[in-house]
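> please find the sequence and the predicted model below.
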Amino acid sequence: MTGRILSFILSILLTLLGWVPGVIHACLVVNDYQAERRH
C-alpha cells in the first residue's frame, strides 16, 4: 500500500511539472497494478 501512496504523490508532482510526465507515470502505475492483479 505504501508504494501506491508514493506513486500517487510522484504522479501529482510530475503533473505539476507538466501534464505529459504525469500522464506517462500514471499509465505506468495503472499498467503495473493490472499486471499485479493478473498474477
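Arrived safely, thanks for sending.
> CA only for contacts and neighbour counts going forward, please
Will do.
> what helix or strand does the closest residue in space to Ala26 that isn't next to it in sequence sit in?
Leaving out its chain neighbours, the residue that sits closest to Ala26 by CA to CA, 6 or more residues apart in numbering is Ser11, at 6.2 Å. Counting by DSSP states H and E, the element that carries Ser11 is helix 2-17.
> also this one, for the comparison:
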Amino acid sequence: MFLRARAGRALRPQERVEYGRLLSVYTRALRGEVEQAA
C-alpha cells in the first residue's frame, strides 16, 4: 500500500491508471496461484 502511494505520487495520471491496472492484474494472478496451491 505504501509503495503504491509513493509510485502514484511519482507518476502522471495516465501512467498511474496504467500502473494500477498492471498491479490489479498481478495481484489477481498471484491470488489465483495461491488458491491453486492451497
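Thanks, I have it. Remember, predicted model here, so these are calculated numbers, not experimental data.
> and the TM-score between these chains?
Overlay of the two chains. TM-score (TM-score structural alignment, normalised by the length of structure 2): 0.65; 32 aligned residues with a CA RMSD of 1.4 Å.
> what's the match for Gly20 of structure 2 in structure 1?
Gly20 of structure 2 maps onto Ala26 in structure 1, with residues paired by TM-score structural alignment.
> Ala7 of structure 2 too?
Ala7 of structure 2 maps onto Leu10 in structure 1, by TM-score structural alignment.
> and the gap between that match and Arg38 of structure 1?
When CA to CA, to the nearest Å is the yardstick, Leu10 of structure 1 and Arg38 of structure 1 sit 24 Å from each other.
> those two: which has the busier surroundings?
More neighbours sit around Leu10 than around the other of Leu10 of structure 1 and Arg38, counting by other CA atoms under 10 Å; the figures are 15 against 6.
> on that earlier part again, so how far is Gly3 of structure 1 from the match of Gly20 of structure 2?
Where Gly3 of structure 1 is concerned, Ala26 of structure 1 sits at a distance of 13 Å (CA to CA).
> assign the spatially most central residue of structure 2 to helix, strand or coil.
Compute the mean C-alpha point of structure 2, and by CA atoms, centre = their mean the closest residue is Leu23, 1.6 Å away. The three-state label for Leu23 of structure 2, taken from DSSP: H, G, I helix; E, B strand; the rest coil, comes out as helix.
> so what's it up against?
Taking CA atoms under 8 Å, 6 or more residues apart in numbering, we find Leu23 of structure 2 in contact with no residue.
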